[in-house]
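*Asks:* turn this into a structure:
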Amino acid sequence: MTIDEIRENFALLDEWDDRYRYVIELGRTLDPMPEQQHSAANKVQGCASQVWLSRQIDRSRNEPRLNYLGDSDAHIVRGLIAILLTLYSGRTPQQILATDAIAVFDEFGFRDHLTPQRSNGLRAMVERIRSDARQALAAAS
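*Replies:* Modelled structure (predicted):
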């Protein structure tokens, strides 16, 4: 699924209850994260629920690409992770740093519909991925 498909589906849903259900449904599409990757190193700090993001760097092409698996113990957060990974997973560090995920989530209306704790958690997940991209760029130079 692409971010444009998610955007189109969101536009079809007028009620926030339906949008929440859709986000939860997206969370069910996440690739399973192996149990050993539910580690302290992969845990995202600053989230109210438990969140894990594991990164693999694919160096088989000219530019490295960052691939992610994500998981959470909260259904809605799994959905937010699914949207984030649609934006970021499989992208180059430059593409990740050029993508403003918070602006996309704001466009979908999440700013007004997430609790402050969830918003902070979302920012923590975005910052983790952006930090990984900056590290990958530094390692490549």
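*Asks:* for the rest of this, base every contact and every neighbour count on C-alpha atoms.
*Replies:* Noted.
*Asks:* for the chain, which segments count as helices?
*Replies:* 3-12, 16-27, 75-88, 93-98, 101-107, 116-140 (DSSP state H).
*Asks:* enumerate the positions of the second one that are buried.
*Replies:* Right, helix 16-27. For helix 16-27, a neighbour-count test (16 or more other CA atoms under 10 Å) marks 19-20, 22-27 as buried.
*Asks:* pick the most deeply packed of the helices of the chain.
*Replies:* Of all the helices of the chain, helix 75-88 carries the top mean neighbour count, a mean of 22, counting by mean count of other CA atoms under 10 Å.
*Asks:* for the comparison step, fold the sequence that follows:
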Amino acid sequence: MSIQDKQQQLLDELSLFQDWTERYEYVIGLGKQLEPMADDSKRDDLLIRGCQSMVWLDASCKDGVMHYQADSDSLITKGMIALFVRVLDGESPEEVLKADMSFVEQTGLKEHLAPTRANALNLMATQMKQRALEFAGK
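*Replies:* Got it, this is the predicted structure:
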């Protein structure tokens, strides 16, 4: 399944909910599905700087495929990064770098976030691409 297909699948799932609170509950549920990071993996060098909450992002590349692990001390923030993990995990670094992450705008979630949380979405997407850049061409 392509990145665009995964994005569309998420948008289709979110469109099933009638209001933004239901959408947020769904996103929080996605976050709860993320495998928790071990406490010793929650290092300062894995923090996404600029987020209101603590958000850790680790990445590896095995056999040309990106694997992301993320966690947060906030349920909604963990859910937001889970959106990106779901879309980008299992893709090549080159595909991650080419990915159009503006699908988040179409979710309608950003409109109901505090400005600092909305900015965190951009930081998360940027950081995930930055991690893919580290592995691109290797």
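*Asks:* rewinding a little: got the helices of the first structure as a markdown table, with distance to Gln45 of the first structure columns?
*Replies:* Output for the helices of the first structure, formatted as a markdown table (distance: least, CA to CA, whole Å):
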| stretch | distance to Gln45 of the first structure |
| --- | --- |
| helix 3-12 | 26 |
| helix 16-27 | 20 |
| helix 75-88 | 14 |
| helix 93-98 | 20 |
| helix 101-107 | 18 |
| helix 116-140 | 7 |
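*Asks:* residues in the second structure matched by stretch 6-15 of the first structure, start to end?
*Replies:* Under TM-score structural alignment, stretch 6-15 of the first structure corresponds to residues 10-19 of the second structure.
*Asks:* how much space separates Leu121 of the second structure from Glu111 of the second structure?
*Replies:* Plainly put, Leu121 of the second structure is 12 Å away from Glu111 of the second structure if you go by CA to CA, to the nearest Å.
*Asks:* got it, and Thr77 of the second structure?
*Replies:* 15 Å.
*Asks:* pull up the aligned stretch in the second structure for stretch 122-129 of the first structure.
*Replies:* The counterpart of stretch 122-129 of the first structure in the second structure, using TM-score structural alignment, spans residues 121-128.
*Asks:* pull the distance from the matching stretch to the chain's centre.
*Replies:* Put simply, stretch 121-128 of the second structure sits 7 Å off its chain's centre (CA atoms, centre = their mean, to the nearest Å).
*Asks:* any residues touching it, and which ones?
*Replies:* 48-51, 57, 59, 80-81, 84, 101 (CA atoms under 8 Å, 6 or more residues apart in numbering).
*Asks:* point to the residue nearest the middle of the first structure.
*Replies:* Nearest residue to the geometric centre of the first structure (CA atoms, centre = their mean): Leu84, 2.4 Å.
*Asks:* the closest residue to Leu66 of the first structure other than its chain neighbours: neighbour count?
*Replies:* Spatial nearest neighbour of Leu66 of the first structure, chain neighbours left out: Ile57 (4.7 Å); criterion: CA to CA, 6 or more residues apart in numbering. For Ile57 of the first structure, the count of nearby residues is 16 (other CA atoms under 10 Å).
*Asks:* quick one: map Ile57 of the first structure onto the second structure.
*Replies:* Using TM-score structural alignment, Ile57 of the first structure pairs with Cys61 in the second structure.
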